[in-house]
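A.B. asks: just the structure for this:
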Amino acid sequence: MSTPASDGFRMPAEWAPHERTWMAWPGPNPTFEDPDDLADSRAAWASVARAIRRFEPVTVVCGPGQADRSLLGEDIEIVERELDDAWMRDIGPTFLTNGRELAAVDWTFNGWGAQSWARWEHDAKIAAYVSDLAGATKTYASKLVNEGGAIHVDGEGTVLLTETVQLGPERNPGWTKAQVEAEIHAHLGTRKAIWLPRGLTGDYPPNGFGTLGHVDIVAAFARPGVVVAHVQPDPAHPDHEVTQEIVGLLTSQTDARGRRLEVVEVPAPTVLEADGHWADYSYINHYLCNGGVVLCGFDDPRDEIAAGIFRRLFPERTVTLVDARTIFAGGGGIHCVTQQQPKVPVR
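C.D. replies: Coordinates of the predicted model:
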């Protein structure tokens, strides 16, 4: 049976040119149970969509009758489909290209490890639906339980993973590290996996909604050989030790081409707690679009420090801060609510 890699497909890096960005629209569900929370979340999602629309087309998948043009505006495309939640990074397809055609991976989705608050009857079908709308010539179904926020690639053969996600019993009981790597490489066109031991403290119970350790809030490639990493400077926060360990691990690693990783540390916002739990506010959960960086903002003194770091990393892009506190209250960030469709051909 053919795989994306054997057919010549790979996942491009996020900084490669995009055709468009896909998002999903918040609807009434356990994540946004309170009507005020739902209204606030829709305003926050719309702010992200409008920030991205300055740089590239945006399509938002909305539940039937749920769209709000007054928030989204007239220049954002809306399509209707039944949804359970609103995290397109995780429920949408992972797009691939062979340089001539678009393809996609449809991972198995089970509500971030079948968590008690999650619903996924409809969301498990969104990847195939979006792949078809995007015009992918082929959609490859993977038996691996995985989400888009649980992977990050450099476009040159390296992928970041987290042991508590792909190897967690909530998702893939009985899978070995070798089996996970084989499935990931076959579907992303990667050759080397760098495993982080875990994610941030706020991403696990009993800290509200979470993913059990997604990598895209902890570390991300900024370009081949360069990784941005979340660091918690305050020893009072449990992520102080967590991020020290992760930074140490990353600095000891080489990528698929044998380059020693350069790690750019990005300090966490100053706030330590949010909604009665350890805050997992992170600037790493940013989104790259054509000519832009959409960066999580927290009305925090370190917002501009982070923006300065990203301006230096991406001098050719415009850095835009968007308040992400409401999105984080729902269990994710700006990267979590977006999914890039690469432009084909990618050169």
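A.B. asks: C-alpha from now on. contacts and neighbour counts both.
C.D. replies: Will do.
A.B. asks: show residues contacting stretch 239-246.
C.D. replies: 196-197, 199-201, 230-235 (C-alpha atoms under 8 Å, 6 or more residues apart in numbering).
A.B. asks: rerun that using 7 Å as the cut-off
C.D. replies: For stretch 239-246, contacts defined as C-alpha atoms under 7 Å, 6 or more residues apart in numbering pick out 196, 200-201, 230-234.
A.B. asks: and if you look at stretch 215-232?
C.D. replies: 149-154, 161-162, 199-200, 239-240, 243-244, 247, 255, 259-268, 282, 284-285.
A.B. asks: mind checking which of those land in strands?
C.D. replies: Counting by DSSP state E, those place 152-153, 161-162, 262-267 in strands.
A.B. asks: possible to save the residues you listed as CSV with neighbour count?
C.D. replies: Shown next, in CSV, are these (neighbours: other C-alpha atoms under 10 Å):
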residue, neighbour count
His152, 22
Val153, 24
Leu161, 29
Thr162, 23
Glu262, 18
Val263, 21
Val264, 21
Glu265, 18
Val266, 23
Pro267, 19
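A.B. asks: check the residues you listed and tell me the two furthest apart.
C.D. replies: Val153 and Pro267 (22.0 Å; C-alpha to C-alpha).
A.B. asks: circling back to that earlier point, nearest to His187, of the ones in strands among the contacts of stretch 215-232?
C.D. replies: Of the ones in strands among the contacts of stretch 215-232, the one sitting nearest to His187 (C-alpha to C-alpha) turns out to be Val153, at 12.1 Å.
A.B. asks: one more to put side by side:
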Amino acid sequence: MGRPTTRWHMPAEWQTHEQTWMAWPSHGYTLGDTEAEADEARRTWANVARAVAAFEPVTLVVQPRDIHECREYLRNDTAHPIDIVLADLDDAWMRDIGPTFVLGPQGELGGVDWVFNGWGAQAWASWEHDARVAAQVADASGAHHLPSPIVNEGGGLHVDGRGTVLLTETVQLDPGRNPGATKADIEAEVGPLLGVDTFIWLPRGLTRDYDEFGTRGHVDIVATFTEPGRVLLHWQEDESHPDHAVCRELEQVLLAASDSAGRSLQVTRIPAPTALTDEEGPVDWSYVNHLVCNGGVVACVFDDPNDERALQVLREVYPGREIVGVDARPLFDRGGGIHCITQQEPLSA
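C.D. replies: Now for the predicted structure:
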């Protein structure tokens, strides 16, 4: 099916969802080397799915061999159903391997299928199966399949639903993703698919994200819109952490920017956890990496003294929503957070 000529737009994450999509961890580094590590991964993915299903339906893409195991971890006592779609997988980061859902002028559903190549053809990544997941999920959801020729991931963008998008120069312009591409090239492709005309390019992401298993700067652990004109920014308060300088650089870029309506952005800082390092070096634990659901927010927590401070910020920027924390340390140990393993499908016609 060719791409329709419809003018698409990506709704903001806080607009009403039909459901949230996830994928079940099946093998590789996500499961780890021991049964205890595999159990930890499965329990964490299940905890996120169950937390989201308190607010809206969830559908998981699951390897056929894992369906019974998956059901055991999920249980069957959530307020909204958790359904299963069978497909082969390499990994379980649905934000990046799944479609970016958009709507047409009559409310029709589209699924943007970016080229996925393992976060810039990383040496440790495999993507034979994951490269097909976006098309499979689009088909399962009844969306128009909208293939794009550029390499991109859902974690590499955030929209305000009103014509403005946050991007990162080290992601979309990464030579491992789109060699030789210019900002103009990316904007010409992204603009019509997401319905945006204003592009705010952040120069980089958090420090840890450039290590071996990082994404090279995904925006969804750094900054996100919480309403048109307002951005929530990860804020490292400790001068000994390299992200202390990064966050201040990003804040200046955001404060100098205007959105599609011509407004200067208001920036709300959300503190980073007090934990600064793990055995691999400076952590990129982030409360920015949350999922806004129907009536709620599923947020990362880290058994950290700053958890309650951050949850209070989320209550203030998302008034009227229930804020639920899920321990995200096992996710970040594997390279991402709650937003990274979820992908919202907006309510469509």
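A.B. asks: by neighbours, which of the contacts of stretch 239-246 of structure 1 wins?
C.D. replies: His230 (31 neighbours; other C-alpha atoms under 10 Å).
A.B. asks: relative to Gly180 of structure 2, how far out is the alignment partner in structure 2 of that residue?
C.D. replies: His230 of structure 1 maps onto His234 in structure 2, with residues paired by TM-score structural alignment. According to C-alpha to C-alpha, to the nearest Å, His234 of structure 2 stands 30 Å off from Gly180 of structure 2.
A.B. asks: do Ile97 of structure 2 as well
C.D. replies: For Ile97 of structure 2 relative to Gly180 of structure 2 (C-alpha to C-alpha), the value is 23 Å.
A.B. asks: the two: which is more packed in?
C.D. replies: Ile97 (36 against 10).
A.B. asks: which position in structure 1 pairs with the more buried one?
C.D. replies: Counting by TM-score structural alignment, the partner of Ile97 of structure 2 is Ile91.
A.B. asks: which parts of the stretch 201-349 of structure 2 are helices?
C.D. replies: 243-256, 307-317, 329-333 (DSSP state H, counting those that start in this stretch).
A.B. asks: got the buried residues for the second one?
C.D. replies: When burial is assessed from 16 or more other C-alpha atoms under 10 Å, helix 307-317 of structure 2 yields the following buried residues: 307, 310-311, 313-314, 317.
A.B. asks: same check, this time on stretch 104-113 of structure 2
C.D. replies: Quick answer for stretch 104-113 of structure 2 (16+ other C-alpha under 10 Å): 104, 108-113.
A.B. asks: end-to-end on that stretch?
C.D. replies: Per C-alpha to C-alpha, stretch 104-113 of structure 2 runs 16 Å from first to last residue.
A.B. asks: spatially, what comes nearest to Ile200 of structure 2 if we skip its sequence neighbours?
C.D. replies: Closest residue to Ile200 of structure 2 apart from its sequence neighbours, by C-alpha to C-alpha, 6 or more residues apart in numbering: Leu166 at 5.0 Å.
A.B. asks: now do Pro238 of structure 1
C.D. replies: Thr201 (6.8 Å).
A.B. asks: which residues touch that neighbour?
C.D. replies: Thr201 of structure 1 neighbours (C-alpha under 7 Å, 6+ apart): 238-239, 278, 280.
A.B. asks: trace it over to structure 2, please.
C.D. replies: Counting by TM-score structural alignment, Thr201 of structure 1 corresponds to Thr207 in structure 2.
A.B. asks: for Arg315 of structure 2, give me its contacts.
C.D. replies: Arg315 of structure 2 touches Ile323, counting by C-alpha under 7 Å, 6+ apart.
A.B. asks: how about Val130 of structure 1?
C.D. replies: For Val130 of structure 1, the contact set (C-alpha under 7 Å, 6+ apart) comprises 92-93.
A.B. asks: can you tell me the SS state at it?
C.D. replies: helix (DSSP: H, G, I helix; E, B strand; the rest coil).
A.B. asks: tell me how far the aligned partner of it in structure 2 lies from Val85 of structure 2.
C.D. replies: Mapped onto structure 2 by TM-score structural alignment, Val130 of structure 1 lines up with Val137. Distance, Val137 of structure 2 to Val85 of structure 2, using C-alpha to C-alpha: 9 Å.
A.B. asks: still on that earlier bit, would CSV of the helices of the stretch 201-349 of structure 2 with distance to Asp33 of structure 2 be doable?
C.D. replies: Output for the helices of the stretch 201-349 of structure 2, formatted as CSV (distance: least, C-alpha to C-alpha, whole Å):
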stretch, distance to Asp33 of structure 2
helix 243-256, 30
helix 307-317, 30
helix 329-333, 13
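A.B. asks: rewinding a little: now the match of Thr201 of structure 1: how far from Ile221 of structure 2?
C.D. replies: Distance from Thr207 of structure 2 to Ile221 of structure 2, by C-alpha to C-alpha: 11 Å.
A.B. asks: sorry, back to before: just give me the match in structure 1 for the residue nearest to Ile200 of structure 2.
C.D. replies: By TM-score structural alignment, Leu166 of structure 2 lines up with Leu160.
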